[in-house]
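[1] The amino acid sequence is not available; the structure is as follows:
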């Protein structure tokens, strides 16, 4: 996983604006304009984002900040998602056998855009785990 895959919106904004940085919060706010709606966040809102406070995230704000930071909107949206919602998740890259307990939880962490086909080792590990459990043994890590 790259650093970019773990960055938050607060990190993107605070790296660019604030005391001793390239921009003041006012300068970044003035440059942050959603090209579609014309929305621009206030300097106070930009400061709240940089300091990690909870704010209402919406598409115009994300697009405005992307424009102000000179970054791709998807990168800014992904950073906002990680900070305010959490990591992306998806179903396991394998079929859970019908005889498995209903309360078993499977979680696989993967970068955004990774598909089931990109994770053959996860599927192989799970299949080996099921085989060992069926034989009454314990899985090794």
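    Okay, I see it. Fair warning: this is a prediction, and the values are worked out from it, not measured in the lab.

[2] C-alpha only now, for contacts and for neighbours.
    OK.

[3] which secondary structure element contains residue 124?
    If you go by DSSP states H and E, residue 124 is part of helix 120-134.

[4] one more structure, for comparison:
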């Protein structure tokens, strides 16, 4: 005779609610940035080509859609993208989601060890320079000041 598993009714209800809500939570986190945001959402297929084939500077946030700091910082990154939107030819703002399994290898290749990680790609004299994290605030401030004087 097989044993019958008896669970309290509240546990069944709790399990059912979790099964319904978990996919919604995952979708909300996965959509930290959308096509309506004034930035470029890079994918595994577009990351290298977009950054290497461009003569403009790139500010890239490598983030994880489940990261609390990334979620809190997303509104600031979107505001920065709006602030520099008029200078699209000189500077572009982008994001890359390292939480997606297909992006694991690229995030490792770019040396991403924590989230969010900010990198600046500058092409100067045909040489590509990558600057990371602590310099981002200084670079953004200097870039915005310089661009304001030009336009």
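    It's in. Computed from a predicted model, the values in this text were never measured in an experiment.

[5] what's the TM-score for these two chains?
    Once superposed, chain against chain, the TM-score is 0.27 (TM-score structural alignment, normalised by the length of structure 1); 72 aligned residues with a Cα RMSD of 5.3 Å.

[6] For the helix holding residue 124 of structure 1, name the packing helices and strands.
    In this structure, helix 120-134 of structure 1 packs against no helix or strand, with contacts taken as 3 or more Cα pairs under 8 Å, 6 or more residues apart in numbering; DSSP states H and E.

[7] Okay, buried residues for it please.
    Using 16 or more other Cα atoms under 10 Å as the test for burial, helix 120-134 of structure 1 gives 123, 126, 129-130.

[8] Let me know the closest of the residues you listed to residue 62 of structure 1.
    For those, the closest approach to residue 62 of structure 1 (Cα to Cα) belongs to residue 123, at 35.6 Å.

[9] that older thread, can you list the buried residues of helix 120-134 of structure 1 in a markdown table and add distance to residue 43 of structure 1?
    Shown next, in a markdown table, are these (distance: Cα to Cα, whole Å):
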| residue | distance to residue 43 of structure 1 |
| --- | --- |
| 123 | 48 |
| 126 | 49 |
| 129 | 53 |
| 130 | 54 |
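
[10] out of these, who's nearest residue 79 of structure 1?
    Using Cα to Cα, residue 123 comes nearest to residue 79 of structure 1 of these, at 28.3 Å.

[11] Tell me how far the closest one lies from residue 129 of structure 1.
    In this view, residue 123 of structure 1 and residue 129 of structure 1 are 10 Å apart by Cα to Cα, to the nearest Å.
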